[in-house]
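J.: I need the structure of the sequence given here:
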Amino acid sequence: MKEHLCKITAHETLVHYLGKNTQNELIQILANAIKEKIVEAAHSAKYFSIILDCTPDVTHVEQMPMIIRFLEMEKSEDENNVEVLIKEHILGFVPLKETTGAFMTETILQELETMSLSVENLCRQGYDNGSNMKGKDNGVQTRMMEINPRAFFVPCSAHSLNLVVNDAATCCLEASSFFDLAQCVCVFLRLNTPLGNSELPYEFSNCETT
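T.: Below you'll find the predicted structure:
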């Protein structure tokens, strides 16, 4: 490698293997090797759980990150005790054509089959509170539990907290009135201030109108 880099620096060769296609291929090879190690560890643990969510990318295609969790046993330094560690790994992003419960369930099952992870060893599901995910009739968690009744569903704590805070702020008249007033002040200052005027306070000058 050192000799090759020296030849490139000295312009003795024009073949540098640093093009984007080669870089992407190397990245993919490394990613596949890491993924194989993670899946191998999951197989050793046998039982695992999955955590899923969806978010659109810049092209407005829904991307579903595939995350698995499992327990791993590691010996301590004195080799007399065994330490139990919780391992959590993301295995990649899966593009979705649909976000219905049925299509997402089928996609999850296909991904698990690709990694040779048996759905019978799935012990937990973690999703957000969307109807397509947690729905009692057609949600992903219901469909997965029909296949494996031991795959208990645990809603995302962060999303649950966000919903609680949002509902609490909405039902509080004082809080709702405060933010409505603040927005009105921002809009008023924006519409009544000449362009280029930098005398407004920072918090007002950076307000966005809706």
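
J.: going forward, measure contacts and count neighbours with C-alpha atoms only.
T.: Noted.

J.: SS state for residue 136?
T.: coil (DSSP: H, G, I helix; E, B strand; the rest coil).

J.: What distance do you get for residue 38 to residue 31?
T.: From residue 38 over to residue 31 the distance is 11 Å, taken as CA to CA, to the nearest Å.

J.: what about the two, which has more around it?
T.: Higher neighbour count among residue 38 and residue 31: residue 38, with 18 against 13, using other CA atoms under 10 Å.

J.: next up, for comparison:
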Amino acid sequence: MKDRSNALGRIDHMLTIQLDEEINYWRNILKRVVACVKALASRGLPFRGHDEKIGSLHNGNYLMSLELIAEFDPFLAKHIARYGNPGSGHTSYLSSTTCEEFIRLMGEKILKTILMEILTAKYFSLIIDSTPDISHVDQLTIVIRYVLPHGSPVERFLKFIPNTGHKSEQVTNAVTSTLTQFGIDISNCRGQSYDNATNMAGIYNGLQAKIKEISPLAEYVPCPAHSLNLVLSVQLKVSKKLARSFLYCKSYTISS
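T.: Got it, this is the predicted structure:
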């Protein structure tokens, strides 16, 4: 039976060949999809447009990139011609569902790499701020600053935390629980940088004070960007008053 198998092959030989061809076909499609997702995500460009139809001028950067590649790639062009707008219930691997799944997988991989770098560096600084997104959901942004083994400092985005509240206790709980979730020891924090709001910069009950209770060596430095913004805001108000006074004096002199 062994000699006969070697001479004639298995009974499912043709089925195995067909299956391998099918696997290679979809694998090649996914390679092109992944390349587009990586390129757009690395530049921070939006993916989706007003519709998801191949050939539409409003289908977004993701489908536009695939259409552009298809102009020089007969394999992808044939696939788009066959599966371009299949509708619900049909497999094409060109839909936003596939795109978002790859974004999620890439995000998880990047996060693991960042966490490994933080654990290797051991000591880090916190940069935290909150702002509403386009849907008016207030999101707390956590950024970690640390030094790579070869000596270069880097800042890495860690996570968005929606609707944490603005009280210092709420922000503190959100930050500490997030760091614990990622296995980061907050006692290794050596720096903090926030805006000048009382709930963040307060020396008694602000976030920086509460972090210092946990990690006394975490020195607080006001965010230079926020401080410069306050300086410019005050300067503009003063300049507007000075400009009005100047125009008033000039008009009074001309009339006199």
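
J.: Can you give me the TM-score here?
T.: In this superposition the chains share a TM-score of 0.73, using TM-score structural alignment, normalised by the length of structure 1; 171 aligned residues with a CA RMSD of 2.4 Å.

J.: Can you show me the helices along structure 2?
T.: 2-8, 13-42, 60-70, 74-83, 96-121, 168-181, 198-201, 207-214, 224-255 (DSSP state H).

J.: Generate JSON lines for the ones you listed, with distance to residue 127 of structure 2 as supplementary columns.
T.: JSON lines is the format used below for the helices of structure 2 (distance: least, CA to CA, whole Å):
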{"stretch": "helix 2-8", "distance to residue 127 of structure 2": "66"}
{"stretch": "helix 13-42", "distance to residue 127 of structure 2": "22"}
{"stretch": "helix 60-70", "distance to residue 127 of structure 2": "31"}
{"stretch": "helix 74-83", "distance to residue 127 of structure 2": "44"}
{"stretch": "helix 96-121", "distance to residue 127 of structure 2": "14"}
{"stretch": "helix 168-181", "distance to residue 127 of structure 2": "11"}
{"stretch": "helix 198-201", "distance to residue 127 of structure 2": "11"}
{"stretch": "helix 207-214", "distance to residue 127 of structure 2": "11"}
{"stretch": "helix 224-255", "distance to residue 127 of structure 2": "12"}
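
J.: Excluding residues flanking it in the chain, which one is nearest residue 5 of structure 1?
T.: Leaving aside its sequence neighbours, residue 5 of structure 1 sits nearest to residue 16 (CA to CA, 6 or more residues apart in numbering; 7.9 Å).

J.: got a list of what the residue nearest in space to the middle of structure 1 touches?
T.: Residue closest to the average C-alpha location in structure 1 (CA atoms, centre = their mean): residue 65, at 4.8 Å. In this structure, residue 65 of structure 1 makes contact with 52, 53, 54, 90, 91, 92, 93, 94, judged by CA atoms under 8 Å, 6 or more residues apart in numbering.

J.: now do 10 Å
T.: Applying CA atoms under 10 Å, 6 or more residues apart in numbering, we find residue 65 of structure 1 in contact with 51, 52, 53, 54, 55, 90, 91, 92, 93, 94, 95.

J.: Kindly indicate which of these lies nearest residue 72 of structure 1.
T.: residue 90 (16.0 Å; CA to CA).

J.: how about the closest one, what does it touch?
T.: By CA under 10 Å, 6+ apart, the residues touching residue 90 of structure 1 are 35, 38, 50, 51, 52, 65, 66, 67, 68, 69.

J.: rerun at 7 Å
T.: Residues near residue 90 of structure 1 by CA atoms under 7 Å, 6 or more residues apart in numbering: 65, 66, 67, 68.

J.: didn't residue 64 of structure 1 look like it was pressed against residue 53?
T.: Yes - counting by CA atoms under 7 Å, residue 64 of structure 1 touches residue 53, with 5.7 Å between them.
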